[in-house]
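[1] only geometry, no sequence info:
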């Protein structure tokens, strides 16, 4: 599809489905402003992806992309609330500055994204080790995994962290 034809197709898709998508998101989110933002983000993803599937089944494609963005939005909001709750529990002299808070929050979002990219079992093994401090043997027992399998999952978790640093 030529660039001009693609732009026309995206424009038509936007005109035909933007209102529907924004209404769908507004019902799910309960907020017209967030719905408008996520609808725009959905079409931005469509423009950058240029997937033919979007033109064959536009509403299904748009709903799938919008749902993923909505899940990311809720995850971010939940993480932000947990961080704000932890900050509120800190004594005032120990509380970080607004700049430090932003840097910490962005780091938390990055870590959350890294962990979310791991397969479920790898993520569980990695978190049981790193957050709960369980030994590999204890993790294996709790998840009914062999010690070798636990080590393989830990290796994958550490590899993901290392790749993020590089």
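    Sure, I can see it. On a predicted model such as this, the values are computed, not experimentally measured, just so you know.
[2] only C-alpha atoms for contact and neighbour calcs from this point on.
    Noted.
[3] where do the helices sit along this structure?
    3-29, 32-49, 53-56, 58-88, 98-117, 120-130, 136-143, 147-165 (DSSP state H).
[4] Now render these as JSON lines, adding mean neighbour count.
    Shown next, in JSON lines, are the helices of the chain (neighbours: other C-alpha atoms under 10 Å):
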{"stretch": "helix 3-29", "mean neighbour count": "15"}
{"stretch": "helix 32-49", "mean neighbour count": "17"}
{"stretch": "helix 53-56", "mean neighbour count": "14"}
{"stretch": "helix 58-88", "mean neighbour count": "15"}
{"stretch": "helix 98-117", "mean neighbour count": "14"}
{"stretch": "helix 120-130", "mean neighbour count": "18"}
{"stretch": "helix 136-143", "mean neighbour count": "16"}
{"stretch": "helix 147-165", "mean neighbour count": "15"}
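[5] Can you pull up the most central residue in this protein?
    Nearest to the mean C-alpha position of the chain, by C-alpha atoms, centre = their mean, lies residue 72 at 4.0 Å.
[6] quick one: that residue and residue 100, what's the gap?
    Computed as C-alpha to C-alpha, to the nearest Å, the residue 72 to residue 100 distance reads 23 Å.
[7] ok, structure two:
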């Protein structure tokens, strides 16, 4: 394909463009299935060549153009795959809930009560309660993480649950 390298000039690329652009666009259209994408990719192929410091001396310019165009098609396919995956994740997200002012007030009150409850617990009991309730760890996992027995974990959680019951009675 390449027999040497010489500094590229706009005239070299202009000549290559004039001679092979139509052919490349047709070649791309057969592969991507529509003329708009083919035109974009053909244009991008020549734009890529403009960024070269030196243009290779080409015996088979079409082979060189196809090599660049294939790389651009792969890049485009990867980008489209990422975009589709991102849109699928966005579509799978639940719609944001509209919360009435009354519900909002109740949520804030509940959070303040939970905060007061947690503040009323000792540091170790609070830590155990949060590990079990928020992080979903089992008693055994919490015991291993904190270096405590399962019985100790149960005792601390019993204290925390009693605080919850007292809070509900208020």
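    Structure's in. What do you need? Keep in mind it's a predicted model, so treat the numbers as computed, not measured.
[8] Counterpart of the residue nearest to the centre of structure 1 over in structure 2?
    Residue 72 of structure 1 maps onto residue 75 in structure 2, with residues paired by TM-score structural alignment.
[9] And residue 34 of structure 1, by the same measure?
    In structure 2, residue 34 of structure 1 lines up with residue 37, judged by TM-score structural alignment.
[10] which residues sit in contact with that match?
    residue 29 (C-alpha atoms under 8 Å, 6 or more residues apart in numbering).
[11] for the one 4 residues further on, same thing?
    Shown in contact with residue 41 of structure 2 (C-alpha under 8 Å, 6+ apart): 25, 28, 69, 72-73.
[12] at 6 Å what do you get?
    Not one residue lies near residue 41 of structure 2 by C-alpha atoms under 6 Å, 6 or more residues apart in numbering.
[13] Could you check how far it is from residue 33 of structure 2?
    In terms of C-alpha to C-alpha, residue 41 of structure 2 sits 12 Å off from residue 33 of structure 2.
[14] swap in residue 145 of structure 2?
    For residue 145 of structure 2, the distance to residue 33 of structure 2 - C-alpha to C-alpha - is 58 Å.
[15] what does residue 166 of structure 2 give?
    69 Å.
[16] And residue 74 of structure 2, by the same measure?
    Look at residue 74 of structure 2 and residue 33 of structure 2: by C-alpha to C-alpha, they are 15 Å apart.
[17] Likewise for residue 128 of structure 2?
    The gap separating residue 128 of structure 2 from residue 33 of structure 2 is 60 Å, by C-alpha to C-alpha.
[18] Are there helices or strands packed against the host helix or strand of residue 153 of structure 2, and which ones?
    Secondary structure from DSSP states H and E places residue 153 of structure 2 in helix 150-169. If you count contacts as 3 or more C-alpha pairs under 6 Å, 6 or more residues apart in numbering; DSSP states H and E, helix 150-169 of structure 2 packs onto helix 139-146.
[19] Where does the helix it packs on end up in structure 1?
    Following TM-score structural alignment, helix 139-146 of structure 2 has no partner segment in structure 1.
[20] If I take that helix and helix 150-169, what angle do their directions form?
    Orientation of helix 139-146 of structure 2 against helix 150-169 (axes from the mean of the first three to the mean of the last three C-alpha atoms, to 10 degrees) gives an angle of 110 degrees.
[21] elements contacting helix 139-146 of structure 2?
    Judged by 3+ C-alpha pairs under 6 Å, 6+ apart, the packing partners of helix 139-146 of structure 2 are helix 150-169.
[22] Could you pull out the buried residues of the helix it packs on?
    150, 153, 156-157, 160, 163 (16 or more other C-alpha atoms under 10 Å).
[23] chain center to that helix: distance?
    40 Å (C-alpha atoms, centre = their mean, to the nearest Å).
[24] Mind listing residues that contact that helix?
    In contact with helix 150-169 of structure 2 (C-alpha under 6 Å, 6+ apart) are residues 125, 139-140, 143.
[25] Would you list the buried entries among these?
    With burial judged by 16+ other C-alpha under 10 Å, the buried subset of the contacts of helix 150-169 of structure 2 is 125, 139, 143.
[26] Please name the nearest non-neighbouring residue to residue 2 of structure 2.
    Spatial nearest neighbour of residue 2 of structure 2, chain neighbours left out: residue 58 (5.2 Å); criterion: C-alpha to C-alpha, 6 or more residues apart in numbering.
[27] residue in structure 1 matching the one you found?
    Alignment note (TM-score structural alignment): residue 58 of structure 2 maps to residue 55 of structure 1.
[28] For residue 37 of structure 1, see how far away its match is.
    Computed as C-alpha to C-alpha, the residue 55 of structure 1 to residue 37 of structure 1 distance reads 22 Å.
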